[in-house]
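Trainee: A predicted structure for the sequence below; I have some questions about it.
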Amino acid sequence: MSKYLVEFVALATAHFLALISPGPDFFLVVGTSVREGASRAAGLCAGIAAANGAYILLALTGFAFIKEPPLLFTAIRTAGALYLLYLGLMLLKPSQRPVDSPLPDDERPRGTSRRSQFAAGFLSAILNPKNAVFYLSLFTVIVSRDTPQAIQACYGLWMVLAVFFWDLLIARLAGSEKVRARLDRHTHWIEKCSGGALLLLGAVLLLR
């Protein structure tokens, strides 16, 4: 088996195991999908993938400054914690409408535009310093120094696409009209649980 294929399999496996572990992005996607529908959550997925791509790019170019100096890492972690608290509070707010009757585009507030959803997803992922440390560690531990940059870029592209399509799948499952109609009675609690999870993650990150 090719050395690069072994590297790719190891990298993809480690990345996927981390991807399927519920974190802030997962709860944000689920909560938004249930409330706004899968099409609205697509912007979130793109924003999350873009932020992951930014950290992958930093890892590929050898930047380890996210961990040095500690003050920068602490600042990013604090900002991320506060943003998670904000997102959690937003999901805890009442939806104000039945889950199976989404608002038409021209009646939606600006805050639910795809641009703002992209920004929310991007901020959620970029303000999580664990992403930077994870990708830096992943490339440092698994990828050989003599692996060509072009191949490493392919690894990175694969991971960005994996993040996007995995989150999109979660959004489709949680936000489809059939699922939302069936979950009508439970939507309130799904939103609250997602919001509560984000609040808890933010509080833990803030108090560490």
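Mentor: Nice, thanks for sending it over. Residues are numbered from 1 along each chain as shown.
Trainee: please make it C-alpha for all contacts and neighbour counts, starting now.
Mentor: Noted.
Trainee: which of the residues in the longest helix belonging to the chain are buried?
Mentor: Ranked by residue count under DSSP state H, the longest helix found in the chain is helix 149-175. Using 16 or more other C-alpha atoms under 10 Å as the test for burial, helix 149-175 gives 152, 155-156, 159-168, 170-175.
Trainee: try it against this one:
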Amino acid sequence: MYWMEFLTVALVHLLAVASPGPDFAVVVRESVARGQRSGSWTAIGVGSGILVHVVYSLLGIGLIVSQSIMLFNLFKWLAAGYLFYLGFQALRAKPVAVDNLESSAPSAAISPRRAFTVGFVTNGLNPKATLFFLSLFTVVIDPHTPLAVQAAYGLYLACATGLWFCLVAWLFSRERVRAGFARMGHWFDRVTGAVLIGLGVRLAASEIA
């Protein structure tokens, strides 16, 4: 009965998650710099962050945030500040030597909790995700759809997001891919940092549509 609605939700989500943004940037950075383990935990954090948006969308809190300029701006500046922090850290990071990729990966790895937190906070504080899920749960999903079915949609979105970024982590942690990025030296870190800071600036300048 709800298959067509689910397929629509899945398609819209696929188009959104495949579009490069802060989530993609941090997963790629963790995967290249620290390996698949850190990248995968970051990806799981991103997927778990989706549940935050799902919960407040189901509760209707997202509607309140979208209608309150003060709350939206507070949320927006917190997210922008976090992206600035990640971006400046990337700009300061040391390049990974190609000859030391294999040996440096374990020592360079961060704890699963920290990697998870990076992904979770990056996604959870993204006000663009707030507006996306608000639109999804008010426009695409029929308000008469049972709450349990909507919650199942949300669980799927979280799992699909986590799996997608785990795939991204796997790809960018491959030795050949990492070696290619490592050969770029400081440039990879600088470009990644510039992208994150640019996303932060764009986010800070955004307004409620």
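Mentor: Perfect, I can see it now. Owing to the predicted nature of the structure, the values given are computational and were not obtained by experimental measurement.
Trainee: which one is residue 160 of structure 2 nearest to, not counting chain neighbours?
Mentor: Excluding the flanking residues, the one nearest residue 160 of structure 2 by C-alpha to C-alpha, 6 or more residues apart in numbering is residue 47, at 7.6 Å.
Trainee: buried set for whichever helix or strand that neighbour is part of?
Mentor: Using DSSP states H and E, residue 47 of structure 2 falls within helix 36-59. Going by neighbour count (16+ other C-alpha under 10 Å), the buried part of helix 36-59 of structure 2 is 36-54, 56-58.
Trainee: ok, stretch 14-22 of structure 1 next?
Mentor: 15, 19.
Trainee: in structure 2, what residues pair with it?
Mentor: Taking TM-score structural alignment as the measure, structure 2 aligns residues 12-20 with stretch 14-22 of structure 1.
Trainee: I'd like the next helix or strand past the helix holding residue 47 of structure 2.
Mentor: helix 61-67.
Trainee: what helices or strands is that following helix leaning on?
Mentor: Contacts defined by 3 or more C-alpha pairs under 8 Å, 6 or more residues apart in numbering; DSSP states H and E place helix 61-67 of structure 2 against helix 36-59, helix 69-92, helix 127-135.
Trainee: for those helices, give me JSON lines that also has distance to residue 118 of structure 2.
Mentor: What follows is the helices and strands packed on helix 61-67 of structure 2, written out as JSON lines (distance: least, C-alpha to C-alpha, whole Å):
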{"stretch": "helix 36-59", "distance to residue 118 of structure 2": "6"}
{"stretch": "helix 69-92", "distance to residue 118 of structure 2": "9"}
{"stretch": "helix 127-135", "distance to residue 118 of structure 2": "16"}
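Trainee: wait, which of these is closest to residue 187 of structure 2?
Mentor: With C-alpha to C-alpha as the criterion, residue 187 of structure 2 lies closest to helix 69-92 of the helices and strands packed on helix 61-67 of structure 2, at 9.0 Å.
Trainee: gap between the residue nearest the centre of structure 2 and residue 44 of structure 2?
Mentor: Geometric centre of structure 2, nearest residue: residue 23, 2.4 Å, by C-alpha atoms, centre = their mean. Residue 23 of structure 2 sits 11 Å away from residue 44 of structure 2, going by C-alpha to C-alpha, to the nearest Å.
Trainee: same deal with residue 13 of structure 2?
Mentor: Taking C-alpha to C-alpha, one finds residue 13 of structure 2 at 17 Å from residue 44 of structure 2.
Trainee: what sits up against the match of stretch 14-22 of structure 1?
Mentor: Residues outside stretch 12-20 of structure 2 that contact it (C-alpha atoms under 8 Å, 6 or more residues apart in numbering): 157, 161.
Trainee: average distance between whichever strand or helix holds residue 28 of structure 2 and structure 1?
Mentor: Using DSSP H and E, residue 28 of structure 2 sits within helix 22-34. Mean deviation of helix 22-34 of structure 2 relative to structure 1 after superposition (mean C-alpha distance after the TM-score superposition for structure 1): 0.9 Å.
Trainee: contacts for that helix?
Mentor: 37-40, 42-43, 46, 83, 96, 105-106, 108-110, 115, 118-119, 122-123, 165, 168-170, 172-173, 177-178, 181, 192, 195-196, 199.
Trainee: let's go with 6 Å and repeat that
Mentor: When contacts are defined by C-alpha atoms under 6 Å, 6 or more residues apart in numbering, helix 22-34 of structure 2 is touched by residues 39, 42, 105, 108-109, 169, 172-173, 178.
Trainee: relative to helix 147-172, how tilted is that helix?
Mentor: In terms of direction (axes from the mean of the first three to the mean of the last three C-alpha atoms, to 10 degrees), helix 22-34 of structure 2 departs from helix 147-172 by 40 degrees.
Trainee: and the angle for helix 22-34 of structure 2 with helix 36-59?
Mentor: 160 degrees.
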